[in-house]
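A.B. asks: I'll drop the sequence and a predicted model, then ask my questions.
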Amino acid sequence: MGNRVIKKKGFKVVTISPTASINKYKELLGHSEIGFIFTLMGANINKLLLDVLEQSNIPFGIWLTEDPFYVDKSLEIMNDKKIFFTIDLGAYNFYQTKGYKNVFYLPLGTNPTIFKKKEVNSSYRSDILFLGYPYPSRVNLAKLILDNTNYQLTLVGKGWYKQIPKRWRRLKQLLIIDEWIPPNLASSYYNGAKLIINEHRVINFAYNKNSIKIENKSINNRTFDISACGAFQLVDYKEDLYSQYNEDEIVHYINPSDCLDKIHYFINEDNLRKIIGDKAQHRVIANHTLDSRLSIIIDIMRKHTIL
């Protein structure tokens, strides 16, 4: 994944672990043929390593993959020496107000070799699926569904079991997979669900590092992963949603009540869900893969640095 794009752009890639020794990095940086350095570590990169990479004077790009929820940490490494890519439009707008000209808006993409249509067995099937961390807004939606429907609900992600009241944990309609799962299994659950709820993380979550309270305005990469599987999702509305999709390719909701109404409607519309899911898949494969993002990154690094 990515090598074809890199070769087409005239580069080859050398990868190195973020846990490698500083001396290993210095040895690698001594090679004059290095065109640029790029990391997806975002603001989590080791400070000592960051200093070494900056001092090398090799063009350096960083993808801020936790914006805006860790924007406090992003600001700690922000300067005019590097090229920054942020995944969120709200964070991008904020950086622009601060005068940064070396920040570009670029959402994450999906890997279609992992997230793709496939047949799955009954253990992955559900009427409604939540997959991811049980943020309070997701938990409240799950409770609303359990309280108002008899649909088969699957909750996947570490922490869900404790969030569901005891009176519901043994319901036949409920399955809780209380563990983190790898991407290939996430793909299987997406393929097995009639309807996936994609509720975004909220700005006031206790463990965020977003003291400025920048609102997230972009969709998460899970949106693209689900679409790459040709699966149907209901996603809470974000300002940038219809910059990434056409309106007939994805369905949004504006509040829990609207979400519940749309669940009731779409759960029985098998053909309509398939049509929308297929359109979303075509959109994502055409525009929102990691390969397409990598191509943009290389073009921007070339244009705004001397390569």
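C.D. replies: Okay, I see it.
A.B. asks: can we go C-alpha only for contacts and neighbour counts from here?
C.D. replies: Fine.
A.B. asks: distance check, the nearest residue to Tyr100 once chain neighbours are set aside against Val103.
C.D. replies: Leaving aside its chain neighbours, Tyr100 sits nearest to Asp80 (7.4 Å; criterion: CA to CA, 6 or more residues apart in numbering). As judged by CA to CA, to the nearest Å, Asp80 and Val103 stand 9 Å apart.
A.B. asks: between these two, who's got more neighbours?
C.D. replies: Counted by other CA atoms under 10 Å, Asp80 and Val103 do not tie: Val103 has more neighbours, with 24 against 11.
A.B. asks: contacting residues around the more buried one?
C.D. replies: Taking CA atoms under 8 Å, 6 or more residues apart in numbering, we find Val103 in contact with 83-86, 92, 95-96.
A.B. asks: use this one as the comparison:
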Amino acid sequence: MKIFYYMPYHKSLGADYWIYEGWKYAFIDLGHEFIEINNFSRDIKEYTKFGFPEILFIPNIGDVMINECDTLEWVRKNGTVVFMVVHWPMKEQEIKSIRSRDIADVYFSEREPESMGEFYNITGKKYFNIPQAANKNWHFPVESAKDYEYDILYLGARLPKKEAMFKSVLLPLKKKYKVGIFGPYWNNEDNFLRLVQKIFRKIKYEKWANKINEIRFKKYIFPKEIQNMLYSSSKICLNFHEREKDGSQPHLILTQRTFVIPACGGFEICDYVPPLRKYFSEEEMVMATMDKEDWFKKIEYYMNNEKERNTIRQKGTKRALSDHTYHNRVKTVIDIYTEVRNKMSEY
């Protein structure tokens, strides 16, 4: 099967790059042809000279839903099944495109279905939940390495909607434990480079924007091998999700990190996201409430109970690698594709 995958910016510092690599490896490893699309209309017109893909996979909306409707309709008329990522709320123009142009066959995202009810109510389109996952090629347990051993590890960007948890939970832990914090936006230099990069993108200086992105990627994103060692070597790995100021999570998702930490052999304490229990049981992953004292109690308990910590870690790793890799998600995509094609054949 031939897959076109839309990736406007390669090697971004956000989750897009890691998600892309997960899908790419899984599709190819399962025997499919995988073609990356950067410039939407231009690349699609070029690559379709050699045949249309069975699937056009669009996990990054950008301005595609508004400005590329003609191209989307064209590939669909030629037999391609279009998978289009969606969120909620959406722009009025995006909703109009969905309702009036019927630009995709499958509307999906990692957001849990209970947070996407309005999407169906407003557009009338069925929504498919395809959660994030771990990359079997990158995420797996390795031997513990002394240079990467931390009591507490947080590997991720300093995002504004996580700042409350950083200030109330993560940063205070440095007073008591050996804490490792790594990722973008944690220092002034990276924030300055990010600002300059945004300016270059805004004025269409893509060459310089990409150059700065490369510098930031090399400086602030650890190679996958080091990430594995950090997760495998640290005692407790923390995971926080973006939230509004009142603590709510209207964009109800589980981050890729949720699956990556246990896949790499890490012991994870995750913040309170109820759908987590659909993927990991209490025996496979620990979940803490939004009360900082609950975090401190759980952290202290598992720091002092290595045997129980390792039992949970091992069960979590087994679950992640068996049920929550991009290989599993590709099988879901193929099942959805088959369902769509079967319905088409009925007409």
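C.D. replies: Looks like it came in fine. As the structure is a computational prediction, the values presented were derived from the model and not from experiment.
A.B. asks: and the residue nearest to Tyr100 of the first structure, how far from Lys47 of the first structure?
C.D. replies: Plainly put, Asp80 of the first structure is 17 Å away from Lys47 of the first structure if you go by CA to CA.
A.B. asks: just tell me what Phe232 of the first structure corresponds to in the second structure.
C.D. replies: Taking TM-score structural alignment, the alignment pairs Phe232 of the first structure with Phe267 from the second structure.
A.B. asks: contact partners for that match?
C.D. replies: 231, 235-237, 261, 285, 309-310, 312-313, 316.
A.B. asks: among those, which are located in helices?
C.D. replies: Those of the contacts of Phe267 of the second structure mapping onto helices are 231, 261, 309-310, 312-313, 316, per DSSP state H.
A.B. asks: run through the helices of the stretch 51-200 of the second structure in chain order.
C.D. replies: In the stretch 51-200 of the second structure, the helices defined using DSSP state H, counting those that start in this stretch lie at 64-67, 69-77, 92-101, 117-123, 163-165, 188-202.
A.B. asks: same for the last one, what does it pack against?
C.D. replies: Where contact means 3 or more CA pairs under 8 Å, 6 or more residues apart in numbering; DSSP states H and E, helix 188-202 of the second structure is packed against helix 206-220.
A.B. asks: what comes up buried for the helix it packs on?
C.D. replies: By neighbour count on 16 or more other CA atoms under 10 Å, the buried set for helix 206-220 of the second structure is 209-210, 212-213, 216-217, 220.
A.B. asks: go on, stretch 264-277 of the first structure?
C.D. replies: So, applying 16+ other CA under 10 Å, buried residues of stretch 264-277 of the first structure: 266, 273, 275-277.
A.B. asks: repeat that for stretch 110-127 of the second structure.
C.D. replies: Neighbour counts over stretch 110-127 of the second structure (16+ other CA under 10 Å) mark 110-113, 115-116, 119, 125, 127 as buried.
A.B. asks: need those in TSV (columns: distance to Val179 of the second structure).
C.D. replies: Below are those laid out as TSV (distance: CA to CA, whole Å):
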residue	distance to Val179 of the second structure
Glu110	30
Arg111	30
Glu112	31
Pro113	35
Ser115	34
Met116	36
Phe119	41
Lys125	46
Tyr127	40
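A.B. asks: residue contacts, His327 of the second structure?
C.D. replies: 23, 26-27, 30, 135-136.
A.B. asks: which one in the first structure is aligned with it?
C.D. replies: Aligning on TM-score structural alignment places His327 of the second structure opposite Asp291 in the first structure.
A.B. asks: now that match: how far from Thr86 of the first structure?
C.D. replies: For Asp291 of the first structure relative to Thr86 of the first structure (CA to CA), the value is 17 Å.
A.B. asks: go on, Ile62 of the first structure?
C.D. replies: Per CA to CA, Ile62 of the first structure is found 9 Å from Thr86 of the first structure.
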